[in-house]
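S.K.: Next comes the sequence, and after it the predicted model I'd like to discuss.
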Amino acid sequence: MQDLDANGITDAVIEQMAQTPDPRMREIMEAAVRHLHAFAREVKLTPDEWLKGIAFLTAVGQACSPIRQEFILLSDVLGLSRLVNVMHDATGREAAGTETSLLGPFFREQAPKIELGGSIAYASKGPEIVIFGQVTDADGKGIAHATIDVWQTDAEGMYDLQAHDPTVMEMRGQLACDAEGRFHFRTLKPLGYSIPMDGPVGAMVRQQDRHGFRPAHIHILVAAPGFRELVTALYFADDAHVDSDTVFGVSKSLVIQEALGLPDAPMPGIPSIRYDFTMSRDTAGGGGRVGSDPSRLVPAG
């Protein structure tokens, strides 16, 4: 038995966990305890404040459902999801590799396959644009037949899972690049939207006087054998929230804008965007997307 003061309790907890068999779990939990205890000491956390914090975390858990993951939404709005992605990029992304962005909640396996030049708008209406470019390695060599999954909101800011019966797939598709890694497809210009604001995380965002909006964007997932899977998104420069994404997904290199008369545009009469994707070699023998389990819906979108 020992008398524990505000600093000794930290050492006691870490000592009790010292025999954790899994070394990575031991490392993570020891760091978590050190930082959580340091946080409590820094802000002089009171029992009443901690009980309110526990109530908030309990409400976050209670808001989760098979189609809503409030805890991941909390991670998103605190910037933790973005931080983990940035650190993951640094472990494997080659210098010229395309930056990643958040996967979001609306990725679905087995999206409808479209031919090069096809449209992912099967029923939705709105201003049409063309996305074209090339998938290359770090040396600029085209990656033959790389596959591209694309999904986005419609022109009213709704994903298919929000606007339709869950069996309907709309504003999403999968296409294969040609032998030189080139691709082009048609879509509608998407609309930005608010994260879910009706739960405990939304209440916290309002208390912080934040707007809660995501700028208009198009999700992209690029895959090819021997390369690290690329999960990213393209963000529209003319969206009012492109500089203040509430989940911090935007990078300068991912900002785009449609225009007429682009060189090499495959459909000159339609506003186009050229974006080339650069993939990193899968040196770890596994690659894999970050936070990609499609059974976990990530509310950031």
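M.R.: Structure received. Since this is a predicted model, take the numbers as computed values, not measurements. Numbers count the residues shown, from 1 in each chain.

S.K.: going forward, measure contacts between C-alpha atoms and count neighbours the same way
M.R.: OK.

S.K.: from the middle of its chain, how far away would the helix or strand containing Arg186 be?
M.R.: In this assignment (DSSP states H and E), Arg186 forms part of strand 182-188. Relative to its parent chain, strand 182-188 has a centroid offset of 21 Å by CA atoms, centre = their mean, to the nearest Å.

S.K.: what's the answer for stretch 42-61, then?
M.R.: In terms of CA atoms, centre = their mean, the centre of stretch 42-61 is found 28 Å from the chain centre.

S.K.: Quick check: buried residues in that stretch?
M.R.: For stretch 42-61, a neighbour-count test (16 or more other CA atoms under 10 Å) marks 57, 59-60 as buried.

S.K.: need those residues in CSV with secondary structure and distance to Thr187, can you?
M.R.: Listed next are the buried residues of stretch 42-61 as CSV, based on DSSP: H, G, I helix; E, B strand; the rest coil; distance: CA to CA, whole Å:
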residue, secondary structure, distance to Thr187
Leu57, helix, 39
Ala59, helix, 38
Val60, helix, 35
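
S.K.: Show me where the stretch 101-250 of the chain has its strands.
M.R.: 128-136, 147-152, 172-176, 182-188, 193-194, 213-214, 217-223, 230-236 (DSSP state E, counting those that start in this stretch).

S.K.: between these, which gets nearest to Gly261?
M.R.: Gly261 lies closest, by CA to CA, to one member of these: strand 128-136, at 11.8 Å.

S.K.: Select, out of the strands of the stretch 101-250 of the chain, the one closest to Leu36.
M.R.: Closest to Leu36 of these, according to CA to CA: strand 213-214, at 29.5 Å.

S.K.: Could you give the separation of the closest one from the chain centroid?
M.R.: 13 Å.

S.K.: what do you get for stretch 275-286?
M.R.: On the basis of CA atoms, centre = their mean, stretch 275-286 is displaced by 17 Å from the centre of the chain it belongs to.

S.K.: another one to put next to it:
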Amino acid sequence: MRPLPTTPESLLPLVLAAFAETPDARLRQLLASLTTHLHSFVLEHQVSQAEFERAVAFLVGIGQATGETKNEVILAADLLGVSTLVALLNNPGAGGHDSDAALLGPFWRANAPVLEAGASIACDSTAGVALEVSGTVADAEGRPLAGAEVDVWQASPVGLYENQDPQQPEMNLRGRFRTDAEGRYRFRTVFPAGYPVPTDGPCGELLRAQRRHPFRPAHLHFMVSKPGCKVLITQVFPENTEYLDSDPVFGVTTALVGRFEAASGPLPARLRRDFTLAPGETVFPHPPIP
């Protein structure tokens, strides 16, 4: 018969022993470490039954609040800084200042339309300041990558992604572009706007309890890929946009702040952004929403 716990401190060794036969060594390691940290946390802070029940309700709530228009679980990871931590840990700069990774966020959708170079991702009814975006994609040696895919998405000038807004057509402000023989890409859009992260679920309650604001700075999302290279997931923020130093999801790093040329008369605003891809396995993330 296995030993039985007699004190709070005596429980952890029994739990870890139960994990010992887990065949997957990495799963065994991660579960043992996570459980050790959880037990230490509970003991250190003498977590009450009411606090435990509140934590369980939060976890249940973020699952129940996840659906076709938002992923509350990803949002929780974002608000705790975990998404950015994992992105930075697993994607050190590929050799170019503009190629720092960023969190994926809860609004990427797979299979955005493939568009011709120079096309607009904004439907005709999307009002806003015109913006032209261009740049190059290169490998770690600086050689241009032809046929690389540049997947872009953004919120509208009113601060909503198309899946959140019934006034926008399907896949508005989303598109995929292929680089030419010299590694160049370009597209047209409208200037992005900042927006609040969703606050109608448990994550909103968490922000209010912490007296934190929900507003993300304006940004463009990019996912750049090419077979034989690691997928680069990144964002670009205008240098003069609000909330750069208080992004609730901790997604802004110095390298992700870009220089947007302001619109002038009939000329649109402009952004030049070059990307460097590191060699490695081409693995795409699981879409947070359909």
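M.R.: Ah, there it is. Keep in mind that what you see is a predicted model, and the values were worked out from it rather than measured.

S.K.: closest to Glu70 of the first structure out of the strands of the stretch 101-250 of the first structure?
M.R.: Closest approach to Glu70 of the first structure among the strands of the stretch 101-250 of the first structure is made by strand 193-194 (14.4 Å; CA to CA).

S.K.: Check which helices and strands that closest one is in contact with.
M.R.: Contacts defined by 3 or more CA pairs under 8 Å, 6 or more residues apart in numbering; DSSP states H and E place strand 193-194 of the first structure against strand 213-214.

S.K.: before we move on, the earlier item: which part of the second structure matches the strand holding Arg186 of the first structure?
M.R.: Taken onto the second structure by TM-score structural alignment, strand 182-188 of the first structure occupies residues 184-190 there.

S.K.: what's next to that stretch, contact-wise?
M.R.: Contact partners of stretch 184-190 of the second structure, identified using CA atoms under 8 Å, 6 or more residues apart in numbering, comprise 117-122, 126-137, 144, 146, 150, 156-157, 173, 177-179.

S.K.: Look up the average distance of it to its aligned counterpart in the first structure.
M.R.: After superposition onto the first structure, stretch 184-190 of the second structure sits on average 1.3 Å from its aligned residues (mean CA distance after the TM-score superposition for the first structure).

S.K.: Run through the helices of the second structure in chain order.
M.R.: Counting by DSSP state H, one finds helices in the second structure at the ranges 11-19, 25-45, 49-64, 72-79, 82-90, 202-210.

S.K.: Save these as a markdown table, and put in distance to Thr253 of the second structure too.
M.R.: Compiled in a markdown table, the helices of the second structure are given as follows (distance: least, CA to CA, whole Å):
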| stretch | distance to Thr253 of the second structure |
| --- | --- |
| helix 11-19 | 38 |
| helix 25-45 | 28 |
| helix 49-64 | 27 |
| helix 72-79 | 14 |
| helix 82-90 | 10 |
| helix 202-210 | 21 |
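
S.K.: With Val257 of the second structure as the reference, name the closest of those.
M.R.: Relative to Val257 of the second structure, the nearest member of those by CA to CA is helix 82-90, separated by 15.3 Å.

S.K.: How about the contacts made by the residue nearest in space to the middle of the second structure?
M.R.: By CA atoms, centre = their mean, the second structure has its centre lying nearest to Leu104, at 2.1 Å. Residues near Leu104 of the second structure by CA under 8 Å, 6+ apart: 83, 233-234.

S.K.: Pull the number of nearby residues for the aligned partner of Leu83 of the first structure in the second structure.
M.R.: Using TM-score structural alignment as the criterion, Leu83 of the first structure maps onto Leu85 of the second structure. A total of 17 residues lie near Leu85 of the second structure under the criterion other CA atoms under 10 Å.

S.K.: where's Leu85 of the second structure relative to Phe58 of the second structure, distance?
M.R.: 22 Å (CA to CA, to the nearest Å).

S.K.: Over to Gly105 of the second structure?
M.R.: 20 Å.

S.K.: How about Ala130 of the second structure?
M.R.: Look at Ala130 of the second structure and Phe58 of the second structure: by CA to CA, they are 41 Å apart.

S.K.: cool, and Pro248 of the second structure?
M.R.: Using CA to CA, Pro248 of the second structure is found at 18 Å from Phe58 of the second structure.

S.K.: show me the contacts for Ile148 of the first structure.
M.R.: So Ile148 of the first structure contacts 174-177, 220-223 (CA under 8 Å, 6+ apart).

S.K.: can you redo those residues as JSON lines with neighbour count?
M.R.: Formatted as JSON lines, the contacts of Ile148 of the first structure follow (neighbours: other CA atoms under 10 Å):
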{"residue": "Gln174", "neighbour count": "22"}
{"residue": "Leu175", "neighbour count": "23"}
{"residue": "Ala176", "neighbour count": "22"}
{"residue": "Cys177", "neighbour count": "21"}
{"residue": "Ile220", "neighbour count": "22"}
{"residue": "Leu221", "neighbour count": "19"}
{"residue": "Val222", "neighbour count": "22"}
{"residue": "Ala223", "neighbour count": "20"}
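
S.K.: Closest one to Leu254 of the first structure out of those residues, please.
M.R.: Distance to Leu254 of the first structure across these (CA to CA) is lowest for Ile220, with 11.0 Å.
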